[in-house]
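**Student:** Okay, here's the prediction I keep looking at, along with the sequence it came from:
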Amino acid sequence: MPTPNELAEMFLNGEYIIDIDGSVWRDTFLLLAKRGEPELSVKHKAHMLWTVNGGHLRRKIQDDRLVLCVLKKYLPGYGGSGLWLYRGECQFLHEKNLIGFCWSPKIEVAERFASGLNAIESGGILLKAYAPPEAILAEPNQHSAVQMEEFEYTCDPWLLKEIEIVKSFPAS
């Protein structure tokens, strides 16, 4: 198993290993949070890794503030205007005030998550929120926009405004 330093280097190269213990990922993110500002090429690799594996990493690390600290440093940023975005969230996470980072301007994408993957344990909810520019950490990369057609914006959930439940879905 890689050490946190080795795993940090892999993360910076866009490499992800799924079967790493959450405590090792947490230690890795603590190391990444202390490092200096990365080059833009590293940010693009980290963005791709986050787009594909972010939900899994979040569940492993179980510390949204630490995840946010790393995302702020290692995602490419955003230079546009504020947007209305949607998210399909787990009911139990919403009840714990643990709203996720990944949002889409496409309501049908968020509804698919709210009624599917994020409805498995406790039911899902479709959320709508206004993301001011300072809340958006990254706009959709090519993988998210072209291949997945999810148009995922990564956001700081603590900076989102006017969060509302649009629709609820039963546990699936």
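**Tutor:** Cool, got the structure. Numbers count the residues shown, from 1 in each chain.
**Student:** drop to CA atoms for contacts and neighbour counts, all remaining ones
**Tutor:** Noted.
**Student:** Tell me where the protein has strands.
**Tutor:** 83-90, 102-103, 124-131, 136-138, 153-155, 161-169 (DSSP state E).
**Student:** just those strands: most buried one?
**Tutor:** Of all the strands of the chain, strand 102-103 carries the top mean neighbour count, a mean of 28, counting by mean count of other CA atoms under 10 Å.
**Student:** what about the longest helix in the protein?
**Tutor:** Using DSSP state H to define each element, the chain has its longest helix at helix 40-61.
**Student:** Quick one: residues in contact with that helix.
**Tutor:** Contacts to helix 40-61, defined as CA atoms under 8 Å, 6 or more residues apart in numbering, come from residues 11-16, 21-23, 25-26, 64, 67, 74-76, 138, 141, 143-144, 152.
**Student:** here comes the other one, which I'd like you to weigh against the first:
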Amino acid sequence: MLQEDRDLFDTLRAKHWPTVCAQMLAEPPAGDLPRLFRSRWVEFGERIRVCTADDKLLTKALRAWLPIYDGHGLTLYRGESAARYEAGRLGFNWTTKRATAEIFGSGWNALHPGGGCLLCCDVPAGAIISAPDSHSRWLGEDEYVVEPAMLEGVVVIAEYPRSGQQ
């Protein structure tokens, strides 16, 4: 199913993502599908996560289909909503660029109740699923995909008030 439609990731509806993730585990990717999925993950990763609503299933699918990271551990940053951090629901996308993470923490994530925060973590190589692709680098994000459940020692290094509040 997944091998036959290169436009699949552009046409999926929210209700389909749990089924697609299960199919990804049953059908190893062929050709340029890992590259294509990596590019779509850059743009729609948060939406895919929300629609899948199962981080364990999503993590398995990401490990099965994204290009494999084969480097060493890294210090990575993430702009996160304070509420999501406090709930222990860290995001999958992290960067080596502190300034990029600050933009996300003080911008989009600061719109949520409780505001945003800037996180830092020394991420072991085994927790890094995939390195940045050319699209992520072109955007200037240098986004690494990590397995949030494997992160330890995450530190809040900055807090941002909810946007629009003094």
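**Tutor:** Nice, thanks for sending it over. Quantities reported herein were computed from a predicted structural model and do not represent experimental measurements.
**Student:** List the TM-score for the superposed pair.
**Tutor:** Once superposed, chain against chain, the TM-score is 0.88 (TM-score structural alignment, normalised by the length of the second structure); 162 aligned residues with a CA RMSD of 1.9 Å.
**Student:** ok, now how distant is the residue nearest the centre of the first structure from residue 126 of the first structure?
**Tutor:** The residue lying closest to the centre of the first structure (CA atoms, centre = their mean) is residue 101, at 3.8 Å. Separation of residue 101 of the first structure from residue 126 of the first structure (CA to CA, to the nearest Å) stands at 14 Å.
**Student:** What of residue 94 of the first structure?
**Tutor:** Going from residue 94 of the first structure to residue 126 of the first structure by CA to CA gives 10 Å.
**Student:** re the thing from before, list the residues that contact the alignment partner in the second structure of the residue nearest to the centre of the first structure.
**Tutor:** Correspondence of residue 101 of the first structure to the second structure, assessed by TM-score structural alignment: residue 92. Taking CA under 8 Å, 6+ apart, we find residue 92 of the second structure in contact with 145-148.
**Student:** redo that, cut-off 10 Å
**Tutor:** Contact analysis of residue 92 of the second structure by CA atoms under 10 Å, 6 or more residues apart in numbering lists 45-46, 49, 55, 59, 78, 128-129, 143-149.
**Student:** just to revisit the earlier point, looking at the strands of the first structure, spot the one closest to residue 36 of the first structure.
**Tutor:** Of all those, it is strand 136-138 that lies closest to residue 36 of the first structure, at 17.5 Å by CA to CA.
**Student:** what residues does the closest one touch?
**Tutor:** Under the criterion CA under 10 Å, 6+ apart, residues 43-44, 47, 68, 71-83, 101-103, 152-157, 159-160 lie in contact with strand 136-138 of the first structure.
**Student:** give me that answer again for 8 Å
**Tutor:** 47, 71-72, 75-78, 153-156.
**Student:** any idea how far residue 80 of the second structure is from residue 111 of the second structure?
**Tutor:** Distance, residue 80 of the second structure to residue 111 of the second structure, using CA to CA: 11 Å.
**Student:** make that residue 133 of the second structure, sorry
**Tutor:** 28 Å.
**Student:** try residue 25 of the second structure
**Tutor:** Counting by CA to CA, the gap from residue 25 of the second structure to residue 111 of the second structure is 35 Å.
**Student:** same question, residue 62 of the second structure
**Tutor:** To residue 111 of the second structure, residue 62 of the second structure is 28 Å away according to CA to CA.
**Student:** Quick check: closest non-adjacent residue to residue 103 of the second structure.
**Tutor:** In this structure, residue 103 of the second structure finds its nearest non-sequential neighbour in residue 79, 7.1 Å apart by CA to CA, 6 or more residues apart in numbering.
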